[in-house]
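**Student:** coords please:
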Amino acid sequence: MRVIIIGAGEVGYHVAKTLCRNNDIFIIEKDEEICNRARELDVQVIKGNGADVKLLKSADIDKAELIVAVTGVDEVNIVACMASKLLNNKVKTVARVSNPDYIDRPVSVRETVGMSAMICPELSLASEIHHILSIPEAINVEHFVGGKIKMMEFKVSDHNPLIGKKLSESNLPECCLMAAIFRGSELMIPHGDDIILNNDRVVLVGKPEAVEDTRRLFDEHRKNSGKIAVVGGGEVGYYLVKLLSERNLKLTLIEMNKRRSEEIAQTLPNVLVLNGDGTDVVFMKEENIGSMDAVVAVTDSDEKNLLCSLLAKRLGAKKVIARADRPDYAELFEIVGVDVAISPIQATVNEVLKFTMGIGIESLVTIEGEKGRIIELTAKQGSKIINKKLKDVHFPRGAIISAIVRGGEVIIPDGSHIILPEDKVVIFTLPSALTAVEELFS
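**Tutor:** As a prediction, the model looks like this:
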């Protein structure tokens, strides 16, 4: 596809880095230093304002198939998408928007004002962390097909009853499939003879009640007090605490800025708001942060988030979650002891990827950085995979069909099952197998 990306900061750079392997990418950025960084990629860079109609025309907007506006200014992104749509009414447009006056959910469709999708990375990150905190044993939780399919990722710790067992002996509930195993830096799509080891991370997909039933296998028998601390009262921290406040939890928010602390305390009276530094050892001890079920560090500094998370872990917090604005930091955070590290940028990348694939993807989630992807799509009449038994389909080795939803029925498929037109299909795939999956469903 011909894609124009407006803004080459951290979000734009990583979108371009992901797309440039298989697409024709143009970047418009007004900062010379940021332009120079973008030129390291296999892209064409134009220096200037992405909301400038003349500049859009010089980038051949009439030939573009997708516009991704991800500058740090909401209004520039919105105007750039609206202008692009006026110049080329067939182009798809994605705008990054953070102001709650413009958006109240992680992703919103506003075709009437020229945007195929508006995405709020901060809301997406808060929502993802909220899902993880809802299942104490899990390190990742996602929903597909309107909640009919649930995915959970767990870490296999000491004394887990699955350790040393073959997958075929694991006695997982019906309507539940182990879609992947992460072992160190290796990702495996498991088979019946594969043995589960200590420290593996396993991805389970299936009916919500069946996947929920597996939680007992990963329960470390630690009594939860319902105490959660969030460090950082910016957009992410505020959104997250607001979501969590709807549940019966004992919430603490730590924010360095005194005025911001007072604003949040007035808005959320049921939350204990503390004005302090989450990296201050004395302060964290005084506030008994080590007694928390979870500590979530979501300041706008990756370094502070890392230090705060490791300090909380050292003091005794059961689970620590850290925001990592740079996606390549997330894996490093987890290597040094953070339980879960999440980048808000990935949500934007995932949303853009949906528009670059020609098989009508309705949902796309990346697992463990970008090592694996779970996609939800609808099987179309005429595609190569329909009306055949799965055992007769040359499905790529790096992918597995995790679930089929037909009407209200959820099917965990085996080789005898057939995909029919309009079935909702959930697939776990390695990035290397994605093209082969596209070919089967195109």
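**Student:** only C-alpha atoms for contact and neighbour calcs from this point on.
**Tutor:** Will do.
**Student:** tell me which element the residue positioned nearest the centre of the chain falls in.
**Tutor:** Centroid-nearest residue in the chain: residue 347, 4.7 Å away (criterion: CA atoms, centre = their mean). According to DSSP states H and E, residue 347 maps onto helix 345-356.
**Student:** still on that earlier bit, my read is that the residue nearest to the centre of the chain contacts residue 118, right?
**Tutor:** No - shown here, residue 347 and residue 118 do not form a contact pair, counting by CA atoms under 8 Å, at 11.6 Å.
**Student:** downstream of the helix holding residue 347, the next helix or strand is which one?
**Tutor:** Next along the chain after helix 345-356, taking DSSP H and E as the criterion, comes strand 361-367.
**Student:** how far does the helix or strand following that next one sit from its chain's centre?
**Tutor:** For strand 361-367, the following helix or strand on the C-terminal side (DSSP H and E) is strand 372-378. Relative to the chain's own centre, strand 372-378 is displaced by 13 Å; criterion: CA atoms, centre = their mean, to the nearest Å.
**Student:** second chain to compare with the first, below:
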Amino acid sequence: MRIVIIGSGKVGYQIATSLSREKHDIVVVDTDQEVLNRLNENIDVLTIRGNGISTKVLEEAGVKNSDLFIAVTNSDEVNMVACITAKQMADIKAIARIRDPEYANELNFIKEKFGIDYIINPEKATAKAIIGHIMNTYSGSVEDFAKGRVRMIEVPVKNGIFMAGKQIKDLIMPKNMLIGAISRDGKIIIPNGEDYILEADTLYIIGMKDSIAEFCNMINMPQLGKVRKVMIVGGGRIGYYLTKFLVDIGISVKLIEQDIDRCKELSDILGDGALILNGDGTNIELLEMEKVNEVDVFISVTGYDEENLLVSLLAKRLGAKKVIAKVSRPNYTSIIETIGVDVAVSPRLITASDILRYIRGERILSVSLLMEGEAEVLELIVGKKSVSVNKTLRDIKFPHGVLVSSIVRQGSVIIPDGNTQLRGGDRVIIFSLQPSIEKTRALFAEPIGGSKDEPYVDSKGFGRSINM
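**Tutor:** Below you'll find the model as predicted:
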């Protein structure tokens, strides 16, 4: 597929990286030559310096011969105009990043009026992801699949945990769960029973919710109970959306913001639902005065990764039960669990995951990137005429680094083994190393011509348009 991306900031860079790994033909347009040079040094893409709303620049980028147009500059208006221009020039699918809360209630109108196929709001999507972590009663990072029937949890292997130094086949663990992936020294391993668990590994464990809960109790993972009090540092767009969501479900919120004008603006918008405090979230005296030791969840979502990590660690030491930090830089990913932050969220990765899900079509229900996209957790529907239907997992020729971790069939969760047979319409959750993703998807896709010998429906199908 040929894809044109306008804007090569954090989100544009991540999307270009993820899509180029899948061997798409990528063209990136930006006005900053320095950013484009960095892109060229690390990724196999074509770059063009210019304004993304210029028809001349879009012609040079090959919009007329492209399949998908993605506008993710820092300006909502530029993104909208660029998509409109591209749609006027060619029969092309268009995705726009629109972030301003003032546009939030107008997204359906914008899509219908201007023909934009898909709109994503990274800050709103990030706030929703944080809500999911808040509602999880355990201290670690958790992600749900299959409408909450299947749960994945990240478990750092620390000194003293019963798993360290053992082979997976020798572990005594609850039924209906398994280890889907291991993060070790910045790399992802899709394990089998012969692999050893080492100290400093991070395990991605997946299974039925009750089994995951039983395992968390086995390793004495702290449990929060019902969340009643939340403290947020950072009154930007994520802080606003997060506060609004929490207030709407009846949770007490204190939001700390350094800019007095922004505090007044938030107070006007949110009314009496939350307590807006003007101050420095890194100030220990302020945190102690506002009783950070009594909050169930502490969240830092300022514009600076270092500040988010620092203040989250500070809040943890002062007694906050669970801390969540927004982290955008890739080089911080490998140290998050080791320094004591319970959960890290990345708007960049959340946005890339959502766009990948849309591009890959309706049968891809969700995409989660592990370790900066080195591996993915895919939730998809098995095509009724795919080559894998009515075969046992041991008889399917999976590429290297692929594990079918869970199957949901008629509402029931199956943790499969090699003798488990797939059926059309099954919802499967798969761990896959990045180089194997395309071949894995082909194994579960519908054949284009209706015959199992035909080529398979690939990522050009696109998913349904969903507003984030």
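**Student:** drop the TM-score for these two in here.
**Tutor:** Scored against TM-score structural alignment, normalised by the length of structure 1, the superposed chains reach a TM-score of 0.87; 441 aligned residues with a CA RMSD of 3.2 Å.
**Student:** ok so, going back, show the contacting residues for the equivalent of the residue nearest to the centre of structure 1 over in structure 2.
**Tutor:** Counting by TM-score structural alignment, residue 347 of structure 1 corresponds to residue 350 in structure 2. By CA atoms under 8 Å, 6 or more residues apart in numbering, the contact list for residue 350 of structure 2 reads 122, 125, 126, 368.
**Student:** in strands, which of those appear?
**Tutor:** Counting by DSSP state E, the part of the contacts of residue 350 of structure 2 found in strands is residue 368.
**Student:** now rank the contacts of residue 350 of structure 2 by neighbours and give me the top one.
**Tutor:** residue 126 (26 neighbours; other CA atoms under 10 Å).
**Student:** go ahead and confirm that one touches residue 239.
**Tutor:** No - the pair residue 126 of structure 2 / residue 239 is not scored as a contact, 9.9 Å apart, by CA under 8 Å.
**Student:** average offset of the helix holding residue 347 of structure 1 relative to structure 2?
**Tutor:** Taken over the aligned residues, the distance from helix 345-356 of structure 1 to structure 2 averages 2.4 Å (mean CA distance after the TM-score superposition for structure 1).
**Student:** what distance separates that helix from the centre of its chain?
**Tutor:** The answer for helix 345-356 of structure 1 is 9 Å, by CA atoms, centre = their mean.
**Student:** that helix vs strand 361-367, what angle?
**Tutor:** Interaxial angle, helix 345-356 of structure 1 versus strand 361-367 (axes from the mean of the first three to the mean of the last three CA atoms, to 10 degrees): 140 degrees.
**Student:** please identify the buried residues of helix 345-356 of structure 1?
**Tutor:** Neighbour-count burial for helix 345-356 of structure 1 flags 345, 346, 347, 348, 349, 350, 351, 352, 353, 354, 355, 356 (criterion: 16 or more other CA atoms under 10 Å).
**Student:** from residue 300 of structure 1, how far out is the fifth one?
**Tutor:** Look at residue 349 of structure 1 and residue 300 of structure 1: by CA to CA, to the nearest Å, they are 19 Å apart.
**Student:** which part of structure 2 matches stretch 228-245 of structure 1?
**Tutor:** Under TM-score structural alignment, stretch 228-245 of structure 1 corresponds to residues 230-247 of structure 2.
**Student:** give me the contact list for the matching stretch.
**Tutor:** If you take CA under 8 Å, 6+ apart as the criterion, stretch 230-247 of structure 2 is touched by 99-101, 123-124, 126-128, 130-131, 251-258, 262-263, 266, 270, 273-274, 281, 292, 295-303.
**Student:** same thing with stretch 410-428 of structure 2?
**Tutor:** 146, 149-150, 176-178, 207-208, 378-386, 388-394, 404-409.
**Student:** hmm, try it at 7 Å
**Tutor:** Stretch 410-428 of structure 2 is contacted from outside by 176-177, 207-208, 379-385, 388-394, 404-409, using CA atoms under 7 Å, 6 or more residues apart in numbering.
**Student:** got the end-to-end distance for it?
**Tutor:** Using CA to CA, the end-to-end distance of stretch 410-428 of structure 2 comes to 12 Å.
**Student:** what stretch of structure 1 lies opposite that stretch in the alignment?
**Tutor:** Under TM-score structural alignment, the alignment places stretch 410-428 of structure 2 onto residues 407-425 of structure 1.
**Student:** pull out the buried residues from that stretch.
**Tutor:** 410, 411, 412, 413, 418, 419, 420, 423, 424, 425.
**Student:** from those residues, which single one is nearest residue 199 of structure 1?
**Tutor:** Closest approach to residue 199 of structure 1 among the buried residues of stretch 407-425 of structure 1 (CA to CA): residue 412, at 26.2 Å.
**Student:** doesn't residue 71 make contact with residue 95 of structure 2?
**Tutor:** Yes - judged on CA atoms under 7 Å, residue 95 of structure 2 makes contact with residue 71 at a distance of 6.2 Å.
**Student:** chain center to stretch 311-319 of structure 1, what's the gap?
**Tutor:** Distance, centroid of stretch 311-319 of structure 1 to centroid of chain: 24 Å (CA atoms, centre = their mean).
**Student:** same check, this time on stretch 300-308 of structure 1
**Tutor:** Centre-to-centre, stretch 300-308 of structure 1 and its host chain are 19 Å apart (CA atoms, centre = their mean).
**Student:** which bit of structure 2 covers it?
**Tutor:** Going by TM-score structural alignment: stretch 300-308 of structure 1 matches residues 303-311.
**Student:** circling back to that earlier point, the buried residues of stretch 407-425 of structure 1: which two are farthest apart?
**Tutor:** Within those, two members stand farthest from each other by CA to CA: 412 and 420, at 14.4 Å.
**Student:** all strands for the stretch 1-150 of structure 2, in order.
**Tutor:** Applying DSSP state E, counting those that start in this stretch to the stretch 1-150 of structure 2 gives strands spanning 2-6, 25-30, 46-49, 68-71, 93-97, 118-120, 142-145, 150-156.
**Student:** which other helices and strands contact the second one?
**Tutor:** What it means is strand 25-30 of structure 2. strand 2-6, strand 46-49 (3 or more CA pairs under 7 Å, 6 or more residues apart in numbering; DSSP states H and E).
**Student:** what about the helix or strand that contains residue 177 of structure 1, how far off from structure 2?
**Tutor:** Using DSSP H and E, residue 177 of structure 1 sits within strand 176-183. Strand 176-183 of structure 1 differs from its equivalent in structure 2 by a mean of 2.8 Å after superposition (mean CA distance after the TM-score superposition for structure 1).
**Student:** fine, thanks again, bye for now.
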